[in-house]
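S.K.: A predicted structure for the sequence below; I have some questions about it.
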Amino acid sequence: MSGLLDVDRLARWLDAQGLEARLPVSAAPLAGGRSNAMFTVDRGNQRWVLRRPAAVAMPNADAGMVREYRILAALEGTGVPHPAVVALCEDPAVLGRTFYLMERVDGVALTPPPQPLATDRGRVEISRSMAESLARLHAVDWRGRQLADLGRPEGFHERQTERWTRQLRSYEGRELPGVDGVTAWLRGHLPESFTPTLIHGDYHMLNVLIAPEPPGRVVAILDWETATIGDPLLDLAGFCEIWSTSLGDGWGTPDQLIEWYTAARGPGAVSPLGLADLTYYQVLYNFRLTVLLEGIYQRSLRDPTRPAMEDVGARARWNLDRARQLVHLHG
């Protein structure tokens, strides 16, 4: 399987974990992963998903797997929809990289929406569930769940522009005109304060699974590689930004999404003052997404196991143009 998964070695590791020991194992690549690779794994009566770094991986990709596993394990019992983790392997002798196993959730991709939910009511149900699921994530007691060292809330915004600028430069790829203007604007418009929460960092329709039958609801949030302790308004603004610009009419306006979100968070959890102008967060979200997508695109050009992801490269440029547009509109 492109050298990323050796079924015999995986079977021996599963035996050692006591996971349906000595039964036949079948595995197949699972579409959807960009920065990382995923495979379905079946053994006996169990159905799992294996997640590991791609052949050409991000820096510190193995530590990223451990981090994702830790977050998913900490979410158990919180009400945040997520796949339950099964086991983590940090031994490179098994598959060459750190990987983890999680339960396969009975859900479907949102795009296109499953036919039973492709109705006005279904779209509203899904939109509301997306907003409420994000609110539940932001309500998690991250200190009580032993996630206090996951990020550094102090100086969170001061570090954002520098961190993502460094990451973009590290690709040593193509020029992206207009980046300097966006980063200069961000440095000049930092929020004065925020209440830190656990944030996903990339919350949108491609990173969730939806129940295949009505009522429309989120059954799992996926791809936790950018999760940290930070400003929840970055998650909220990013969610509203990509949701409203990608799905069109009938999927909830940004105002509706914010209303559902704030109702689920409860009185006083979100400051109306902070919601008054989300422009900074929209610009930062689009800049971050530009950098993330550009990284995926540049790694695809060097990865013999994957085709060049030209669509991802084009989307990176689109998000940068969107950030530039927002800066221009708001001065």
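M.R.: Cool, got the structure. Residues are numbered from 1 along each chain as shown.
S.K.: when you work out contacts or count neighbours from here on, use the C-alpha atoms and nothing else.
M.R.: Noted.
S.K.: buried set for the helix or strand harbouring Val66?
M.R.: Using DSSP states H and E, Val66 sits in helix 61-74. Across helix 61-74, burial judged by 16 or more other CA atoms under 10 Å covers 61-62, 64-74.
S.K.: this is the comparison structure:
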Amino acid sequence: MSGESASAEEIFAGTKPVEERHRFDQALLEGWMKDNVEGYKGPLTVEQFKGGQSNPTYCLRTPGQAYVLRRKPPGKLLPSAHAVDREFKVISALHGAGFPVARPYGLCMDESIIGTIFYIMSMEEGRVLWNGALPTLSKEDRGRLYRSEIETLAQLHQFDPQAIGLGDFGRPGNYFSRQIDRWTKQYRASETRRMEAIENLIEWLPRTVPEQTRTSVVHGDYRLDNIMFHKTEPRVLAVLDWELSTLGDPLADFTYVIQGWVMPHDGRASLGGIDFKGLGIPEVDEVVDIYCKATGRDGIPDVNWYFAYNLFRLSAISQGIAGRVRDGTAASPQAIEAGERAEPLAVMAWDYARKAGA
């Protein structure tokens, strides 16, 4: 990994000793891996990734190979959250279809092994880039890397879910209506105080849902630091973190990505205010063109409604983190800060809703 965006790198990148609350009986895990992971040969050493805020994630190393373990966090959880079995199902289907994801090795639904369900996948060796301005890359490679990111998303959206074994991965229609309902319930389940902007959105969004014209596999959190890029080439090696994936409207994913082009650049993935031309990073209209050409679309509808929805969802996710801080189940030291973002995100969402006619 490069040394860019030191604060994000220091906070989220790399591994640390396993936190006390996330420890488990390593011998039981080794026994399970011998029986269930093809080619496994110990001995095993275990560390915890600094990221993996929602689902604790571990680096498992043996003399011959490294693996990644993703698990549900222990303790009281929100309904339908932390569904690592769904993550395993989607990466298994996509790996089989030739999409760039880690290789799935095994899913364990037996909570007696490490205390919660978990799955094992390959450890991909590449780069996770935290700073959207890509300061360590050349101007040419910046452009190529962003093209690869957008074309990879387009590839995901072109799969026929039925044909790759994901026909039952979600319901085919009314995606935004169902998501608004889901995130409203998640917000209510972790609510810590009343927020006027959220109340406004909960009332307005369901009444104004745009028509869904396509159904595809959607990632749900497609952004720069959820992608592993090749060590030296500006191309996607593996898309990470499928916790929020389902069947839905591909515009949810795509508008989530292009929202990063207008959100203020803060050293992370968002790019608003940077010198696109000088850095060699495509402008938002170029990004739209790349995606539309790859998916056969004529264009993208007015984005303000989608931006309002995306920010509402992020606010609800942040409130869920605040709830986990309250309940003692948050998996990252940065959880308190993340939980405090719920209200500013809701206010921003309502601003976009008003631009969309609210």
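M.R.: Nice, I can see it. Quick caveat, the model's predicted, so the values are computed rather than measured.
S.K.: who does the helix holding Val66 of structure 1 touch, helix- and strand-wise?
M.R.: Other helices and strands packing on helix 61-74 of structure 1, by 3 or more CA pairs under 8 Å, 6 or more residues apart in numbering; DSSP states H and E, are strand 46-53, strand 85-89, strand 99-103.
S.K.: which residues of structure 2 does the first one align to?
M.R.: On the basis of TM-score structural alignment, strand 46-53 of structure 1 is assigned to residues 65-72 in structure 2.
S.K.: just give me how far the top helix by length along structure 2 sits from the chain centre.
M.R.: Ranked by residue count, the top helix of structure 2 under DSSP state H comes out as helix 304-327. The chain centroid and the centroid of helix 304-327 of structure 2 are separated by 13 Å under CA atoms, centre = their mean, to the nearest Å.
S.K.: which other residues reach it?
M.R.: Helix 304-327 of structure 2 is contacted from outside by 76-78, 180, 183-184, 186-187, 189-192, 198, 201, 205, 252, 255-256, 259, 330, 335-336, 338-346, 348-353, 355-356, using CA atoms under 8 Å, 6 or more residues apart in numbering.
S.K.: again, but for stretch 149-164 of structure 2
M.R.: 93-94, 96-97, 99, 167-168, 216-218, 224, 235-236, 247, 250, 254, 287, 290-291, 294-295.
S.K.: among those residues, name the ones in strands.
M.R.: With strands taken from DSSP state E, the overlap with the contacts of stretch 149-164 of structure 2 comprises Ser216, Val217, Val218, Val236, Leu247.
S.K.: Thr98 of structure 1 versus the residue mapped onto the fourth one from structure 1, what's the distance?
M.R.: Matched across to structure 1, Val236 of structure 2 falls on Val218, judged by TM-score structural alignment. Between Val218 of structure 1 and Thr98 of structure 1 the distance, using CA to CA, to the nearest Å, works out to 28 Å.
S.K.: more crowded one of these two?
M.R.: Val218 (27 against 21; other CA atoms under 10 Å).
S.K.: correct me, but that one touches Met205?
M.R.: No. The criterion here is CA atoms under 8 Å, and Val218 of structure 1 misses it with Met205 at 9.9 Å.
S.K.: Arg174 of structure 1 -> structure 2?
M.R.: By TM-score structural alignment, Arg174 of structure 1 lines up with Arg193.
S.K.: so which residues of the stretch 201-331 of structure 1 form helices?
M.R.: Counting by DSSP state H, counting those that start in this stretch, one finds helices in the stretch 201-331 of structure 1 at the ranges 232-246, 254-265, 272-275, 279-300, 310-330.
S.K.: report the aligned residue range of structure 2 for the longest one.
M.R.: When helix 279-300 of structure 1 is aligned against structure 2 using TM-score structural alignment, it corresponds to residues 304-325.
S.K.: the matching stretch vs structure 1, average distance?
M.R.: Using mean CA distance after the TM-score superposition for structure 1, stretch 304-325 of structure 2 ends up 1.5 Å from its aligned counterpart in structure 1, as a mean over the superposed pairs.
S.K.: one more: stretch 287-294 of structure 2?
M.R.: Mean deviation for stretch 287-294 of structure 2: 1.3 Å (mean CA distance after the TM-score superposition for structure 1).
S.K.: what residues of that stretch count as buried?
M.R.: Applying 16+ other CA under 10 Å to stretch 287-294 of structure 2 flags Val287, Val288, Ile290, Tyr291, Cys292, Ala294 as buried.
S.K.: residues contacting Asn226 of structure 2?
M.R.: Val128, Val239, Leu240, Asp241.
S.K.: what's the match for Arg315 of structure 1 in structure 2?
M.R.: Using TM-score structural alignment, Arg315 of structure 1 sits opposite Arg341 in structure 2.
S.K.: with adjacent residues omitted, what lies nearest to its match?
M.R.: In space, and not counting its chain neighbours, Arg341 of structure 2 is closest to Ser318: 6.2 Å by CA to CA, 6 or more residues apart in numbering.
S.K.: nearest to Pro116 of structure 1, out of the helices of the stretch 201-331 of structure 1?
M.R.: Nearest to Pro116 of structure 1 among the helices of the stretch 201-331 of structure 1 is helix 232-246 (20.5 Å), distances taken as CA to CA.
S.K.: flag every buried residue along that closest one.
M.R.: 232-244.
S.K.: and stretch 319-331 of structure 1, by the same measure?
M.R.: In stretch 319-331 of structure 1, counting by 16+ other CA under 10 Å, buried: Asn319, Leu320, Asp321, Arg322, Ala323, Arg324, Leu326, Val327.
S.K.: need the residues that contact it.
M.R.: So stretch 319-331 of structure 1 is contacted by 178-179, 181-182, 185, 279, 282-284, 286-287, 289-290 (CA under 8 Å, 6+ apart).
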